[in-house]
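Engineer: no sequence on this one, just coordinates:
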């Protein structure tokens, strides 16, 4: 009777392959909802919870992180838009003005910007959420994009309607992503499932950023976050995210079939 969950036993054994076993253990506790206060205390000691006095202060810190190339994750598209604009401003504050377009959403996109295509278009050979670097803007507003060894020319109409800055993303957009470092803006809209996914995107570090009056206030917020939407972390979700996290933190040993299936489930 004590061996009803062999899969769980295998998963726990594989956790020992994580590059950082202490964080691996903490990520499992986040997934399972075990002692949220204790997890917060451990992460705070490790410097993986940062407390900000105001939203403006947090945005400035996250803009610096995004400028350095780290992934920035937030709850809402409005937050993401603000962070993308702040990161872009940081990246370009010492640069001369360049040719740029303004999208339907009000974002300014120029040469060198990291962007995402947000609509599948087989004719253009682009897909939703693919990320690119803008390498050229033509006089008619069309873009030349480069990503993963490929170049794509995007007409002005598509560029204006379906291209977005990609320095920051929502949790949904971050699912399936693997980066070196991730920074997560948490707050009243963050649930347990999204917090767990966001805090397992980085191979090396994952840092939570909260706006709070003090450590006690931040701790209370953290506990509330990991009490919300616990149903979203059902067994199937947990197994999928655990496999993804093991592959992310562990050595470069990946089962292609499993990896492909996991990525397709994350879309």
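Structural biologist: Now that the structure is in, tell me what you want to look at. It should be emphasised that the depicted structure is a prediction, and the values quoted were computed from it without experimental measurement.

Engineer: when you work out contacts or count neighbours from here on, use the C-alpha atoms and nothing else.
Structural biologist: Fine.

Engineer: next, the distance between the ends of stretch 220-239.
Structural biologist: Between the opening and closing residues of stretch 220-239 lies a distance of 28 Å (C-alpha to C-alpha, to the nearest Å).

Engineer: swap in stretch 178-197?
Structural biologist: Its first and final residues considered, stretch 178-197 spans 11 Å by C-alpha to C-alpha.

Engineer: please report how far the spatially closest residue to residue 21 that is not a sequence neighbour lies from residue 39.
Structural biologist: In this structure, residue 21 finds its nearest non-sequential neighbour in residue 15, 7.1 Å apart by C-alpha to C-alpha, 6 or more residues apart in numbering. To residue 39, residue 15 is 17 Å away according to C-alpha to C-alpha.

Engineer: which residues does residue 177 contact?
Structural biologist: Residue 177 sits next to residue 201 when contact means C-alpha atoms under 8 Å, 6 or more residues apart in numbering.

Engineer: helix, strand or coil for it?
Structural biologist: When states are read from DSSP: H, G, I helix; E, B strand; the rest coil, the local structure at residue 177 comes out as coil.

Engineer: and the longest strand for this structure?
Structural biologist: Looking across the chain with DSSP state E, the single longest strand is strand 202-211.

Engineer: so how far is that strand off the chain centroid?
Structural biologist: Shown here is strand 202-211, whose average C-alpha point lies 10 Å from the average C-alpha point of the whole chain (C-alpha atoms, centre = their mean, to the nearest Å).

Engineer: quick one: end-to-end distance for stretch 179-190.
Structural biologist: Using C-alpha to C-alpha, one end of stretch 179-190 lies 21 Å from the other.

Engineer: picking up where we left off before, what about the following helix or strand past the longest strand of the chain, distance to the chain center?
Structural biologist: From strand 202-211 onward toward the C-terminus, using DSSP states H and E, the following helix or strand is helix 215-225. Averaging C-alpha coordinates over helix 215-225 and over its chain gives two centres that are 21 Å apart (C-alpha atoms, centre = their mean).

Engineer: okay, pairing it with this:
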């Protein structure tokens, strides 16, 4: 609650956290100008790509990649990038990285002083494919191999990637697979503005979608349901996806117990060090 500049929004965030009175929350957000209804998916993607430096949060990595690519192209056309040259590295995902781009490191490396999901701005490029990046932790030099394998554009992010972020303004892409937990994360990253973007035929349709979101993927549906969501997250994001909250940790435990027969119960322990998600 202390993140928000507006106390009234802090009250709305508490309702989003619990999923209570979701229709009333939608009405309040709409009145505040923090719900935008788009007629098509293409229109929505184009409009959010023109939002400048605001954080954009989407459901899937495919959506994130599409938005990141559009933002990079727009910045190129607008002259916000200095132009492509032979020293700009291309990642294994096919993303070209240049000066001024916002990127995320996706692997812990103590020697380089970077962690998974740290966000940086590119302030220098080397002819050998290396990057100089700056962030809250200072400035780092990333060699070509790390850049190629473990760097990605980060103008947009999944809800998993946005956890822990605090920015001035954030925008949530609401889709058919958006759950209550993801929507809460997406609508609570901005100090001053948090805006939900929906594709709908009408405001009434958008309101129905919003209510559906906050009836979906609720942690209070029990460990069995939560374990299923963990399985789905692994399918979507890969086998290295780690639970990012106490509820997800409990779900992982439930999933493990469900798959293992005739195992004696054990006492849970705090998770050990690993890749930060």
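Structural biologist: Now that the structure is in, tell me what you want to look at. Remember, it's a predicted structure, so these values are computed and weren't measured experimentally.

Engineer: follow-up on the earlier one: ok but the residue nearest to residue 21 of the first structure is inside a helix, no?
Structural biologist: Yes: inclusion of residue 15 of the first structure in a helix is indicated when three-state DSSP is applied.

Engineer: and it, how many neighbours?
Structural biologist: For residue 15 of the first structure, the number of neighbouring residues by other C-alpha atoms under 10 Å comes to 22.

Engineer: show me where the first structure has strands.
Structural biologist: Here the first structure has its strands, by DSSP E, at 49-52, 71-74, 100-102, 108-110, 114-117, 130-137, 143-147, 150-154, 163-165, 168-170, 179-185, 202-211.

Engineer: between the ones you listed, which one is closest to residue 8 of the first structure.
Structural biologist: Across the strands of the first structure, residue 8 of the first structure has its closest neighbour in strand 202-211 (22.3 Å, C-alpha to C-alpha).

Engineer: quick one: that closest one aligns where in the second structure?
Structural biologist: Using TM-score structural alignment, strand 202-211 of the first structure lines up with residues 190-199 of the second structure.

Engineer: ok, residues contacting the matching stretch?
Structural biologist: Counting by C-alpha under 8 Å, 6+ apart, stretch 190-199 of the second structure makes contact with 3-6, 33-41, 44, 166-175, 186-188, 206, all of which sit outside it.

Engineer: would you agree the residue nearest to residue 21 of the first structure is in contact with residue 246?
Structural biologist: Yes: with contacts counted by C-alpha atoms under 8 Å, residue 15 of the first structure reaches residue 246, the gap being 6.3 Å.

Engineer: and the longest strand of the first structure, what's buried?
Structural biologist: By 16 or more other C-alpha atoms under 10 Å, the buried positions in strand 202-211 of the first structure come out as 202, 203, 205, 206, 207, 208, 209, 210, 211.

Engineer: please say which position in the second structure residue 63 of the first structure maps to.
Structural biologist: Residue 63 of the first structure maps onto residue 49 in the second structure when the alignment is built from TM-score structural alignment.

Engineer: got the contact list for the nearest residue to its match once chain neighbours are set aside?
Structural biologist: Ranked by C-alpha to C-alpha, 6+ apart and with sequence neighbours excluded, the top spatial neighbour of residue 49 of the second structure is residue 71, at 5.0 Å. Contact partners of residue 71 of the second structure, counting by C-alpha under 8 Å, 6+ apart, are 49, 50, 155.

Engineer: residue 58 of the first structure now?
Structural biologist: Each residue near residue 58 of the first structure by C-alpha under 8 Å, 6+ apart is listed here: 52, 209, 210, 211.

Engineer: now residue 159 of the first structure
Structural biologist: By C-alpha under 8 Å, 6+ apart, the contact list for residue 159 of the first structure reads 103, 141, 142, 143.

Engineer: that one matches what in the second structure?
Structural biologist: Matched by TM-score structural alignment, residue 159 of the first structure corresponds to residue 147 in the second structure.

Engineer: residue 77 of the first structure too?
Structural biologist: With TM-score structural alignment as the criterion, residue 77 of the first structure pairs with residue 61.

Engineer: equivalent analysis for residue 98 of the first structure, please.
Structural biologist: Aligned counterpart of residue 98 of the first structure in the second structure: residue 84 (TM-score structural alignment).

Engineer: pretty sure its match is touching residue 90, no?
Structural biologist: No: using C-alpha under 8 Å as the test, residue 84 of the second structure is too far from residue 90 to be in contact (10.8 Å).

Engineer: give me the most central residue, the second structure.
Structural biologist: The second structure has residue 158 as the residue nearest its centroid, 2.5 Å off, counting by C-alpha atoms, centre = their mean.

Engineer: that one maps to what in the first structure?
Structural biologist: In the first structure, residue 158 of the second structure lines up with residue 170, judged by TM-score structural alignment.

Engineer: what sits against that match?
Structural biologist: 73, 74, 75, 76, 77, 80.

Engineer: gap between it and residue 75 of the first structure?
Structural biologist: Counting by C-alpha to C-alpha, the gap from residue 170 of the first structure to residue 75 of the first structure is 6 Å.

Engineer: average gap between the helix ranked longest in the second structure and the first structure?
Structural biologist: Across the second structure, the helix with the greatest residue count (assigned by DSSP state H) is helix 61-77. Comparison of helix 61-77 of the second structure with the first structure after fitting gives an average deviation of 1.0 Å (mean C-alpha distance after the TM-score superposition for the first structure).

Engineer: coming back round to it: the residue mapped onto the residue nearest to residue 49 of the second structure from the first structure and residue 81 of the first structure, how far apart?
Structural biologist: Residue pairing (TM-score structural alignment): residue 71 of the second structure is matched to residue 87 of the first structure. Per C-alpha to C-alpha, residue 87 of the first structure is found 10 Å from residue 81 of the first structure.

Engineer: and for residue 86 of the first structure, the neighbour number?
Structural biologist: Here the count is done by other C-alpha under 10 Å, and residue 86 of the first structure has 21 residues near it.
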